[in-house]
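Peer 1: compute the structure for the input listed below.
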Amino acid sequence: MIDKFAIVREDLHRRYGHAFDAATIDRIVDEAIDENKDAKIADFVPVMVERDASERLHELAESGGKGANSRKEILYVCERNAGRSQLAAALTHALAGEKVVYRSVGLHPTGGINPQVLQVLTERGIDHGFLYQKGIVPRVVHASDVVVLMGVDEVPGVPGQRTVKWDVEDPEGKDIAVVRAIADQVEGKVRGLLAELGVS
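Peer 2: All right, here's what the predicted structure looks like:
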């Protein structure tokens, strides 16, 4: 049986895991599920559960002095998830660590991660061992705080509170000097976005 609340749990663990242990988050989700189980429109139950559980976690964090705000989430999107979005993800990890949640995806992930992108990250001492190519999994309930589009116009089925477009050249087929310049540009944009989100 498919757990229709799995995405809700995943999202809340990711956003509040810095403030609460897994058991506490699961307990609050379970309580919200129980309270909404008799809703007339079953399809809306996951939405209501996430809303209610998120509000309770926020209030609990605030009252406990743990920092009420959930971690901001950024979704980086490019065509193949091979270059630009991977650069952005690695740079976000290097600059913000666990202070922000980030993901990178591609509309049509193919060909593996650009080796020159990995080389440039290595030159800068930036970890890239966690990177891998991935496609889009539409998420009905969850919306990132910011969806960053690089070289694509839209991302069907992926909601976001705010969508921005970055005009960044595709590193595919470019020589290493150009890829370094692209990395500089992406780093500047990532730093600016993190500052906007209040992540230091």
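
Peer 1: only C-alpha atoms for contact and neighbour calcs from this point on.
Peer 2: Will do.

Peer 1: tell me where this protein has helices.
Peer 2: Assigned by DSSP state H, the chain shows helices spanning 6-16, 22-36, 45-63, 84-96, 115-123, 176-196.

Peer 1: one more to put side by side:
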Amino acid sequence: MSTMDTDQVLATIRNDLHRHYSHDLDNAEIDRIFDEIVSEHEARATQTRFLPVLVERDAVEKIENIVFTEPLRTAQSRRDVLFVNRDNGTMAEVAAALLEVRVGDRLRAAAAGTHPENSSDEKLLAEARKRELDKNRKRRPTSHRVLDTPEMTIYLNSDETRDMGGRRHLVWDLPSTDGMNEAQIAELVDELDKRINGLIELLDVAPAEPALAS
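Peer 2: The predicted structure is shown next:
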């Protein structure tokens, strides 16, 4: 492999590392790790044929070791929290919105897809609008990559199948909204909000704003 070919392959590997890991590490740090490993291999390589393969292997190993063992190390790192409620997707969306109001961009909140036969919960939507929560949210895309796994997956009822992955998970056994009146819906969202505050403490994330008024 020529020097030009090697440089092109290394540039591709660098771009792939940015694409795969930039949500966990700052690109400047990824570059620092990558350049350090390239320099180490170039210093002892007798031929460049296998250099890109070795560099990629070592870079991935080092970056993943940092990501998995030091998740709170950098301010730039954003961790995913995934809320799951297949019977009431609106509840999962409200939970995600509450979390984002609390922490801003310090965490990335998302809601899992719901069963297609379950329509939106209009009572919860009304309460969300009353609290001025952002309901225009994108659903978290399904991925099989390990580092796309959320830091925390939260199932919003105890009967939920726990199959969404996650480095850690919690079960919040929240009641169904069926038959609830407006006051009971408000109490449910208050309870959800309290649990969100507890989650923020558990994940050791600084709140972005004071708690919302009920």
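
Peer 1: pick the most buried one from the helices of structure 1.
Peer 2: Among the helices of structure 1, the stretch with the highest mean neighbour count (mean count of other Cα atoms under 10 Å) is helix 84-96, at a mean of 23.

Peer 1: once aligned to structure 2, how far is it on average?
Peer 2: Helix 84-96 of structure 1 differs from its equivalent in structure 2 by a mean of 0.9 Å after superposition (mean Cα distance after the TM-score superposition for structure 1).

Peer 1: who are the packing partners of that helix?
Peer 2: strand 73-78, strand 101-106, helix 115-123, helix 176-196 (3 or more Cα pairs under 8 Å, 6 or more residues apart in numbering; DSSP states H and E).

Peer 1: give me the stretch of structure 2 that it matches.
Peer 2: Taking TM-score structural alignment as the measure, structure 2 aligns residues 91-103 with helix 84-96 of structure 1.

Peer 1: what does the matching stretch contact?
Peer 2: Stretch 91-103 of structure 2 is contacted by residues 82-85, 107-112, 121, 124, 128, 133-135, 137, 156, 192-193, 196-197, 200, 205-211 when judged by Cα atoms under 8 Å, 6 or more residues apart in numbering.

Peer 1: ok, now stretch 192-199 of structure 1?
Peer 2: By Cα under 8 Å, 6+ apart, stretch 192-199 of structure 1 touches 72, 96, 99, 100, 200.

Peer 1: nearest to residue 171 of structure 1 among those?
Peer 2: Distance to residue 171 of structure 1 across the contacts of stretch 192-199 of structure 1 (Cα to Cα) is lowest for residue 96, with 23.7 Å.

Peer 1: so who does residue 117 of structure 1 touch?
Peer 2: When contacts are counted by Cα under 8 Å, 6+ apart, residue 117 of structure 1 touches 83, 87, 171, 179.
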